[in-house]
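Asker: sequence first, predicted model second:
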Amino acid sequence: MLHIRILAPVAMTDAVIEILNEEDAVSGLAVVRGSSLKPPGDLVLAHVAREAGNDVITRLRALGVHREGSIEIDEVRTWLSRSGFDAEVRTPGSSADAVVWADVAQRSYEETELNWTYLSFMTLATVIAAIAIVLDSQILVIGAMVLGPEFGAVAALGVALVRRRFVLFGLAIRTLVLGFVAAIAVTFVLVLVGRTLGWITMDDVIGSRPGTAFIYTPDKWSFIVAVIAAAAGVLALTSSKAGGLTGVFISVTTVPAAGNIALGAAFGVGSAIWGSTLQLLINLTGMALAGWATLAVQQAVWSRVSVRRARALHRPYRML
């Protein structure tokens, strides 16, 4: 169930009410006249079955409400309503599978914002990854993977391509590139400090590391795992069930590869640099392609569901 809150200018309120009132997926509708001060107008509240969220939001956007007023969309986790249940039953599709593209796009823009928080998490994750490699600790590698914030920007690449938002594509590329460059640079400086203090030696970089050797030795499985993990991650981001994201974070070797690049650069070990760089590029490419493909399939499926729903609206509804 979605809760849609609209601040509508007076001239648009009746048109907004008409759109919502004639929509079978709307189970609740309320209007508070004259309650909006900015913009001057009315507050419209509606409960909408998640499966029909895209269609309703598209019609409101076509009306231009978001230009002169605002449309807010909230996920209702728990609700008790017979009319709400009936609305979900007669709306084709599944609420868990439904993709609310406005929400996906909003989250993509937020995840691609290059700010100090993003750079801090990326840098801290890369530093932990470098320490994990020195200690040959798989647990620390997993910690670095979970801490890394890069998946949101990678997923945004697929959203940008599928929804044709090329500004978002550019922002995602910039965030990924500058984020990894900054994190590697800071880690490189810290590794140099550790080398000067004698805390990190050449043996730590080129010695036997059975627990973390996969970081700088990419193979076909690196790409396959990246593809599968990204597909699962995008499904978790776009559906109402997001429990699979942690598994995605600990499946791809982006941040650990960045940490090993910094280690290799500090000690002048070319094999570590190039092996890790290749691992990083393979993972990012696989994730970006899988994210795009998964979103493209979801868009195609839900376009068909929208057509089925439009046809169903012209048939009488009967409770079974």
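Answerer: Perfect, I can see it now. Fair warning: this is a prediction, and the values are worked out from it, not measured in the lab.
Asker: every contact and neighbour count from this point should use C-alpha atoms.
Answerer: OK.
Asker: tell me which helix or strand Val31 sits in.
Answerer: Using DSSP states H and E, Val31 sits within strand 26-37.
Asker: can you list the buried residues in that strand?
Answerer: Residues of strand 26-37 classed as buried: Val26, Ser27, Gly28, Ser36 (neighbour count, 16 or more other Cα atoms under 10 Å).
Asker: what does stretch 10-24 give?
Answerer: Val10, Met12, Thr13, Val16, Ile17, Leu20, Glu23, Asp24.
Asker: export those to TSV and tack on distance to Met287 and secondary structure?
Answerer: TSV is the format used below for the buried residues of stretch 10-24 (distance: Cα to Cα, whole Å; DSSP: H, G, I helix; E, B strand; the rest coil):
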residue	distance to Met287	secondary structure
Val10	46	helix
Met12	43	helix
Thr13	43	helix
Val16	40	helix
Ile17	42	helix
Leu20	38	helix
Glu23	38	coil
Asp24	38	coil
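Asker: let me have those in JSON lines, adding distance to Ser94 as columns.
Answerer: Below are these laid out as JSON lines (distance: Cα to Cα, whole Å):
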{"residue": "Val10", "distance to Ser94": "35"}
{"residue": "Met12", "distance to Ser94": "31"}
{"residue": "Thr13", "distance to Ser94": "30"}
{"residue": "Val16", "distance to Ser94": "25"}
{"residue": "Ile17", "distance to Ser94": "25"}
{"residue": "Leu20", "distance to Ser94": "20"}
{"residue": "Glu23", "distance to Ser94": "17"}
{"residue": "Asp24", "distance to Ser94": "16"}
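Asker: alongside the first one, take a look at this:
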Amino acid sequence: MLHLRLIVPADRTEEVLHLLESTVGTTHLAVLSGAARDPKGDVVLCDVAREAGDGLLAQLRAMDLDRHGSIAIENIDLSLSHRADRAEKEAPGEGADAVLWESLTDATHEESTLSVTYLAFLTLATMIAACGVVLDNAILIVGAMAVGPEFGPLAGICTALVQRAPRLAWRSLQALLVGFAVAMVVTVGFSLFMDAVGLFHIEALDAKRPNTNFIYRPDWFSFVVAVLAGIAGVLSLTSAKSGALVGVAISVTTVPAAANAAVALGYQEYGQAWHSMEQLLLNLAGIVLAGTLTLATQKLLWARHDTGPALG
């Protein structure tokens, strides 16, 4: 269930109440007349089944309530109410399958922001992966994968393509390209420093490296894994099962490939650097393709459900 807190201009309250009362899956409706001060208006509270949430939000925005009032949404972790149970049964579809497009767009917009924190996490992840590459240490590679925040911009690109949001697409693409560029440049400097103090050696990079040589040897399995990870990642976002994102992060060779390319560039091993970049691009393409198709499929399937106002 979702909890909605609305601030409604007094002259629009009856219209909003009629919409809420006639929408399948809503319950626990409460009105606090004149309670809002900024902006001025009435406070309207209600609970709505997740399945009906996206349709209701679209209609509230169509009434310009987000401009003249306020729309706030919270997830309800526990609701002990027969009315809530009945509302969820009446709403078509399953809550776990429902996609809140407004929430997804907002979340991916935040996760794809080119911030100092984002750059720090991506750079640190790439530097950790660089250590894993030189040491041929799979544990460090997995750790670097988990630290990397690059799935946020990738999900943003997928969402932008499906929702036709060019601003979100540009913001996400900028975060992805600038983020990896900065991380790789810093990691090149880090590698040269580590070599100067005797901790990195070119011999380690040129060794057989049985645990990490897959990073610069892209093949169709790399693409297949990226596709599967892209599907799982998008499903984890849309179903609010964010715990699965950790598994997604350690399934794709994005950060390790960027790290291997950076270390190879530092030693002027251009062949290995190029193959690492191929691995990086192959993984990014697979995730974006799979994520976009997954979101498009979800949008198509969910469009068949009627979550609008109840008839009669």
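Answerer: Nice, thanks for sending it over. Everything quoted here is computed from the prediction, not taken from an experiment.
Asker: if we can go back for a sec, list the contacts of the next helix or strand after the strand holding Val31 of structure 1.
Answerer: Downstream of strand 26-37 of structure 1, the next assigned helix or strand under DSSP H and E is strand 40-48. Contacts of strand 40-48 of structure 1 from elsewhere in the structure, counted by Cα atoms under 8 Å, 6 or more residues apart in numbering, are 1-10, 13, 17, 20, 25-36, 84, 87.
Asker: let's see it at 7 Å
Answerer: Here strand 40-48 of structure 1 makes contact (Cα atoms under 7 Å, 6 or more residues apart in numbering) with 1-10, 13, 25-36.
Asker: how close does it sit to structure 2?
Answerer: Strand 40-48 of structure 1: mean distance to aligned residues in structure 2 after superposition is 0.8 Å, counting by mean Cα distance after the TM-score superposition for structure 1.
Asker: how about that strand: buried residues?
Answerer: Quick answer for strand 40-48 of structure 1 (16+ other Cα under 10 Å): Gly41, Asp42, Leu43, Val44, Leu45, Ala46, His47, Val48.
Asker: following element in sequence after it, please.
Answerer: helix 53-63.
Asker: quick one: that next one to strand 26-37, angle?
Answerer: Between the axis of helix 53-63 of structure 1 and that of strand 26-37 there is an angle of 40 degrees, by axes from the mean of the first three to the mean of the last three Cα atoms, to 10 degrees.
Asker: quick one: helix 53-63 of structure 1 to strand 40-48, angle?
Answerer: 160 degrees.
Asker: helix 53-63 of structure 1 vs structure 2, mean deviation?
Answerer: Mean deviation for helix 53-63 of structure 1: 0.7 Å (mean Cα distance after the TM-score superposition for structure 1).
Asker: that helix aligns to what range in structure 2?
Answerer: With TM-score structural alignment applied, helix 53-63 of structure 1 matches the range 53-63 in structure 2.
Asker: what comes up buried for the matching stretch?
Answerer: Gly53, Asp54, Gly55, Leu56, Leu57, Leu60.
Asker: the residue lying closest to the first one once chain neighbours are set aside - how many residues pack around it?
Answerer: The spatial neighbour of Gly53 of structure 2 that comes closest, neighbours along the chain excluded (Cα to Cα, 6 or more residues apart in numbering), is Leu100 at 6.8 Å. For Leu100 of structure 2, the count of nearby residues is 20 (other Cα atoms under 10 Å).
Asker: wait, Leu100 of structure 2 touches Gly55, no?
Answerer: No. Proximity of Leu100 of structure 2 to Gly55 does not meet the contact threshold set by Cα atoms under 7 Å, at 8.7 Å.
Asker: hey, where'd the strands end up in structure 1?
Answerer: 2-9, 26-37, 40-48, 70-75 (DSSP state E).
Asker: what's the closest of those strands to Gly259 of structure 1?
Answerer: strand 70-75 (37.7 Å; Cα to Cα).
Asker: residues contacting the closest one, please?
Answerer: Met1, Leu2, His3, Ile4, Arg5, Ile6, Leu7, Ala8.
Asker: residue contacts, Asp204 of structure 1?
Answerer: Val134.
Asker: make it 8 Å
Answerer: Counted by Cα under 8 Å, 6+ apart, Asp204 of structure 1 has contacts Ile133, Val134, Leu135.
Asker: please apply the same query to Ile215 of structure 2.
Answerer: Thr253, Pro256, Ala257, Asn260, Ser276, Gln279.
Asker: dump the residue contacts of the fourth one.
Answerer: It refers to Asn260 of structure 2. The neighbours of Asn260 of structure 2, taking Cα under 8 Å, 6+ apart as the test, are Ala129, Ala130, Val133, Ile215, Tyr216, Gln272, Ala273, Ser276.
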